[in-house]
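**Q** sequence-free structure coming up:
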């Protein structure tokens, strides 16, 4: 039986304070071999909210769990109605300065790898290559019966045809692409089966309560072993899927650096936490390293 993960975390008073000096990040990047682990916080400047933080979606929204999705047809109806609406907004998000800076660091040979906990595809949209999507991606759909994959855009087209006129106004869009809708707004939304076998379709993302594929976890552990420094960007590290890599790096004596305005569960393992907005911080770091962003000279 899979156990639902903890969805909230309260910082203890003995965590080290954050700093406003991005110097340690610039120093680590200048030496190269940096492995980046990004979280929802790097996408907030693209209009996608994070789970925690000051205005995090968990204060008003509990994400769909794997157990609920697989056991209840009504839960799947609610999920797909909300996700279909959210996809329209989610798909319009564009990379911000933080994503562009990470891509620039990669292209200048300063990174050994990039792992993201996000499912929004914005690192790839910014031009990053070899991104390890720890929790999968919303732009793919998988059938739970035959295991076949298909593009999300194809399912979106089918859902549009099956639900003409479906256009409720959502209260908010969440980091998993789920829109906040009432049961009345969901109504009798028509959920579609796999076009090949008639099975249940699920976005190719790791739901809360679901396990990250072991092979993917081992690949990430190998990246940690090969890196000289682990740089956390915009993750509270509340759930173990990301925190385990911080612990692995710390136990191996590798420096851990965090850029996140709020305290994180990994602060006690970090050399420093830069408590500043990500886009501005990474742009400043790029400027110190003489790395241009978007083809323009940095200040």
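**A** Structure received. Note that this is a predicted model, so its numbers are computed, not measured.
**Q** going forward, measure contacts and count neighbours with C-alpha atoms only.
**A** Fine.
**Q** Going by residue numbers, what spans are strands in the stretch 1-150 of the chain?
**A** Remark: strands assigned in the stretch 1-150 of the chain by DSSP state E, counting those that start in this stretch are 34-38, 111-116, 131-133, 136-143, 149-151.
**Q** Can you tell me the element residue 258 falls in?
**A** Per DSSP states H and E: residue 258 is located in strand 256-259.
**Q** Show me what secondary structure element comes after that strand.
**A** strand 272-274.
**Q** other SSEs contacting that next one?
**A** strand 256-259 (3 or more CA pairs under 8 Å, 6 or more residues apart in numbering; DSSP states H and E).
**Q** what comes up buried for the strand it packs on?
**A** Buried residues in strand 256-259, counted by 16 or more other CA atoms under 10 Å: 256, 257, 258, 259.
**Q** same thing with stretch 95-108?
**A** Across stretch 95-108, burial judged by 16+ other CA under 10 Å covers 95, 96, 97, 98, 99, 100, 101, 102, 103, 104, 105, 106.
**Q** Pasting the second one now:
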């Protein structure tokens, strides 16, 4: 193990590192993983609460899941040492890009810049019809007035700016991630099982 870590450190000091992160990097911050023994999907069936079809069928069910699992956590979690380590590597000029599968925004909270969020962010919300967008503070105010939350402009249902099961990844972000991978000398995967595609193709 020590030899392996030493080799990783040596590669990192040469720069050109693509850092690819998954749910495991945020577990220390108190955010539950999705697929682990105590993961979110042990309590909730993703087919019922996290697919685009389920959202369209019953937005209220999705929002109850979001308010129960995601929103309370988002308001109290903070970056951990791993997030700050990524930021320091970036400040030292050793990181070519940071690509994450996570939707928690903790890389940015730790000071990392230009993060490519493959699956979006639960700290942003958008209208399902028009171009209205808002953040966590405003969604709290809207939720006091309507459930599920609706757009102040057109009255359509709002949703977190995340990729639900059954939706494609945003083409622009995915292509930017692949381009970053092509420019990088080495890929360092942290906290990802690398089983969710096409995102898992990026560090490969």
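**A** In hand now; what should we look at? Here the structure is a predicted model, which means the values were calculated and not measured.
**Q** TM-score of the superposition?
**A** The TM-score (TM-score structural alignment, normalised by the length of the second structure) is 0.91; 199 aligned residues with a CA RMSD of 1.6 Å.
**Q** rewinding a little: reformat the buried residues of stretch 95-108 of the first structure as CSV; add distance to residue 81 of the first structure.
**A** Shown next, in CSV, are the buried residues of stretch 95-108 of the first structure (distance: CA to CA, whole Å):
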residue, distance to residue 81 of the first structure
95, 26
96, 28
97, 32
98, 31
99, 29
100, 32
101, 35
102, 34
103, 34
104, 37
105, 38
106, 37
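**Q** Residue 95 of the second structure -> the first structure?
**A** Aligning on TM-score structural alignment places residue 95 of the second structure opposite residue 111 in the first structure.
**Q** Tell me where the second structure has helices.
**A** Assigned by DSSP state H, the second structure shows helices spanning 2-13, 24-27, 46-49, 52-57, 59-65, 71-74, 81-91, 106-109, 136-145, 171-183.
**Q** aligned partner of residue 148 of the first structure in the second structure?
**A** Match for residue 148 of the first structure (TM-score structural alignment): residue 132.
**Q** and that match, what does it touch?
**A** Applying CA atoms under 8 Å, 6 or more residues apart in numbering, one finds that residue 132 of the second structure lies in contact with 126, 151, 153.
**Q** Same check for the residues you listed, but in the first structure.
**A** For the contacts of residue 132 of the second structure, the contacts that persist in the first structure are residue 126, with contact defined as both residues aligned by TM-score structural alignment, their matches' CA atoms under 8 Å.
**Q** In space, what's closest to the match of residue 95 of the second structure - neighbours in sequence excluded?
**A** Closest residue in space to residue 111 of the first structure, ignoring its immediate chain neighbours: residue 34 at 4.6 Å, by CA to CA, 6 or more residues apart in numbering.
**Q** And for the residue mapped onto the one you found from the second structure, the neighbour number?
**A** In the second structure, the residue matched to residue 34 of the first structure (TM-score structural alignment) is residue 17. When neighbours are counted by other CA atoms under 10 Å, residue 17 of the second structure registers 25.
**Q** What separation is there between residue 17 of the second structure and residue 80 of the second structure?
**A** Distance from residue 17 of the second structure to residue 80 of the second structure, counting by CA to CA, to the nearest Å: 20 Å.
**Q** what does residue 163 of the second structure give?
**A** 24 Å.
**Q** any idea what residue 25 of the first structure aligns with in the second structure?
**A** By TM-score structural alignment, residue 25 of the first structure lines up with residue 8.
**Q** Contacts only, for its match.
**A** The contact partners of residue 8 of the second structure, by CA under 8 Å, 6+ apart, come to none.
**Q** any idea how far it is from residue 184 of the second structure?
**A** Taking CA to CA, one finds residue 8 of the second structure at 15 Å from residue 184 of the second structure.
**Q** And for residue 42 of the second structure?
**A** For residue 42 of the second structure, the distance to residue 184 of the second structure - CA to CA - is 36 Å.
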